[in-house]
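Asks: with the input below, show me the fold.
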Amino acid sequence: MKIAIVVKEHIETKGGLERYAVTLSRGLTARGHEVHVYANRWDVDESLIFHYVPCVKWLNLLKVITFPANARKHLAKSSFDLVYSLTPLYPVDIYRVGEGIHADVLRARFPNPLKRFLKRLTPKHRSILAIEKRLFTKGNYRAIITNSKLVKERLNQVYDVPFQDIEVIYNGYDDKLFNTNTRAYRGNLRDTYGIGDKEKVLLFASNDFKRKGLVYLLEAIAFLNRRDIRVRLMVVGKGKTAQYKRIAERLGILSQVIFAGAVTDIERY
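Replies: Okay, the predicted model is just below:
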């Protein structure tokens, strides 16, 4: 089959969605399919055919609307057996909801109802919600993939997407990369970050601290402290580090939290 995969960044070390795109592309190629990747940025891979999709990056609103608009124009120039998108785009054959629906993203990022309402009125969020509404309209997709039953239910509740149109496929993992052999890294990492051999350490890995609930984890560690249970927290990923350091300091746990930043070798952690 001749397959098009659409994703803003086809970069294995960027994040979960991007790693998924790379794994999917390589897997389909290994099975004999001709895979074309439509992206704005990518890691070179000679087994894949890449098409550059321009997008404006200096203004959030334009960034949101220019990538799908340009991707649509580029896709129209070719004929594919299947168009699989990992970024909001319509019409497509398959769309994978990798980051939840935007209404829920807003709810997680802005718990205050008034602030959330005002955010929904901004051009950026209005555009995202409008694109999403069109995307989930019957006729703009053949099938939708989610990575959880919760998102499947939310698609039905918010956009009235029929359950039979949604397939839940849980995230897999690369057992050649993530396995018990990674324990060999523990000693060096503990030495690097000044963690004692017997200290208990929790790992938080994400490039979206707010949506993934880092603040609640920090509060949980403070709660454990009050119960005389001490743990360390390793935060790996790109985010508003200064903001969360202030929260940790306010909670009295800053000395227990390590912000490692973005890494390219997450398996070591």
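
Asks: when you work out contacts or count neighbours from here on, use the C-alpha atoms and nothing else.
Replies: Noted.

Asks: in this structure, which spans are helices?
Replies: 16-30, 60-75, 102-109, 113-120, 123-135, 149-159, 186-193, 214-226, 241-250 (DSSP state H).

Asks: distance of Ile145 relative to Asn156?
Replies: Distance, Ile145 to Asn156, by CA to CA, to the nearest Å: 13 Å.

Asks: quick check, Val64 in contact with Ser127.
Replies: Yes. Shown here, Val64 and Ser127 form a contact pair, counting by CA atoms under 8 Å, at 7.4 Å.

Asks: which one's more surrounded, these two?
Replies: Per other CA atoms under 10 Å, whichever of Val64 and Ser127 has more neighbours is Val64, with 20 against 17.

Asks: so who does that one touch?
Replies: Contacts of Val64 were listed using CA atoms under 8 Å, 6 or more residues apart in numbering, and they are Lys124, Ser127, Ile128.

Asks: another one to check against the first:
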Amino acid sequence: MKVAINTLNFRQGGGVERYILDLIKGFHDEQITPRIYTCKADATLAENRWIELIKTNLSLIPRKLRHRFLSSFVRQHRQADEVILSLFYLYCDIFICGGNHKGYLRSQNKTANLYERFIKIPFEQKVLNECKLVIAHSKLMKKELIELYQVPEQKIQVLYPPANTAKFNPISAEQRQALREKLGFNADEIIYLFPSTGHHRKGYALLKNYFNHADLPIRLVVAGTPVKESKNVVSLGFCKNMPELYQAADFTIMASSYEPFGLVGLESILSGTPVIFSENMACLEVLQNNFGFTFSRDDVASLASAVKNSINLVKAGKARIDNPHACLNYDPELTSHIEQLLQIMKNL
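Replies: Got it, this is the predicted structure:
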């Protein structure tokens, strides 16, 4: 069996781009060299040595139409014995779904514009109809695909995404104290990390309002898109030291209005830091035991209660997670994920 991945842009990045590079690493460890179909590629990536790159030039095609043209190219040039995966809405045999536009619009109470209504959403439907199997990254995603796109339930399998357990892991109390001093976190303040580049969807306004009105020893530390600093809010801007920030923080907090999974939750837990998440976030499907606290976005009192409970946990010296895997109900290792994915492909 040969493996291929269809992607609009083969590059380093967050979310989907990072997941594709993880898959390539996992396939390489299994002595599999995947073909990568794309219209744009970063020639400096180390992963280039582990792939066969098949590239077409779509630079003259409007960006919003490239899905269609790349899909046509792959359909024409695919090998007969390969299984094609895609994490974008592109032609493939197995579509790995981490999000959908109808679900996003519904969560934001938005109406589709002309492009979304006549091009984007119909092409999502086309991909879902034509692929042989859909892998959903959460039960929430599976539910939305059934309800909003009428994908048959038997065509969807839930497979949670992997996390980098080598990069995100706990450190000793002594190391953590030194790290907090290095980052400028005061010993008498409780740090709530908010990692985000999409503040509106991640619920920044709700959190900022609460923290700025709270008369407590708490600080909201925003890592990502810069924000204006205020009473209890600090902005670090875009950061490349996320493992250190997770390790140094007391809690990771997020109030997303829509989160089809949320790898942030796993990365925080694996770093030994509990979470405070709005109860609609899909990554809560895989969290168990003493992972932290949840709250309702529609009830500020529940957020206040979660924060106060977290303060009490810190004061009791019980806020760190010594055994992160005990807080997860699945194996987040890349090797396990690749093993399950290959089995799915063999059964296709």
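
Asks: need the counterpart of Val236 of structure 1 in structure 2.
Replies: Residue pairing (TM-score structural alignment): Val236 of structure 1 is matched to Ala223 of structure 2.

Asks: got the contact list for the closest residue to its match other than its chain neighbours?
Replies: In space, Ala223 of structure 2 comes closest to Pro195 once its chain neighbours are excluded; the distance is 4.7 Å by CA to CA, 6 or more residues apart in numbering. Listed by CA under 8 Å, 6+ apart, the contact set of Pro195 of structure 2 reads Val222, Ala223, Gly224, Thr252, Val264.

Asks: any idea how far Leu60 of structure 2 is from Ile135 of structure 2?
Replies: Applying CA to CA, one obtains 32 Å for the distance of Ile135 of structure 2 from Leu60 of structure 2.

Asks: between the two, which has more neighbouring residues?
Replies: Between Ile135 of structure 2 and Leu60, Ile135 has the larger neighbour count (other CA under 10 Å), namely 22 against 7.

Asks: tell me the buried residues in stretch 111-131 of structure 2?
Replies: Of all the residues in stretch 111-131 of structure 2, those buried under the rule 16 or more other CA atoms under 10 Å are Lys120, Ile121, Phe123, Glu124, Gln125, Val127, Leu128, Asn129, Cys131.

Asks: which residues outside it are in contact with it?
Replies: 68, 89-95, 100-102, 105, 134, 149, 151.

Asks: where do the strands of the stretch 201-348 of structure 2 begin and end?
Replies: Counting by DSSP state E, counting those that start in this stretch, the stretch 201-348 of structure 2 forms strands over residues 218-224, 233-237, 251-254, 275-278, 292-295, given from the N-terminal end onward.

Asks: the aligned partner of Ile221 of structure 1 in structure 2: what's it in contact with?
Replies: The pairwise alignment with structure 2 assigns Ile221 of structure 1 to Phe211, based on TM-score structural alignment. Counting by CA under 8 Å, 6+ apart, Phe211 of structure 2 makes contact with Ile218, Arg219, Leu220, Lys231, Asn232, Val233.

Asks: check Asn147 of structure 1 too.
Replies: Asn147 of structure 1 is in contact with Val97, Gly98, Val168, Ile169, Tyr170, Asn171, counting by CA under 8 Å, 6+ apart.

Asks: show the buried residues in the residues you listed.
Replies: Applying a neighbour-count criterion of 16+ other CA under 10 Å, the buried members of those are Val97, Gly98, Val168.

Asks: leaving out the residues flanking it, which one is nearest to Cys97 of structure 2?
Replies: Of all residues beyond its chain neighbours, the one nearest Cys97 of structure 2 is Ala136 (4.9 Å), with distances taken as CA to CA, 6+ apart.
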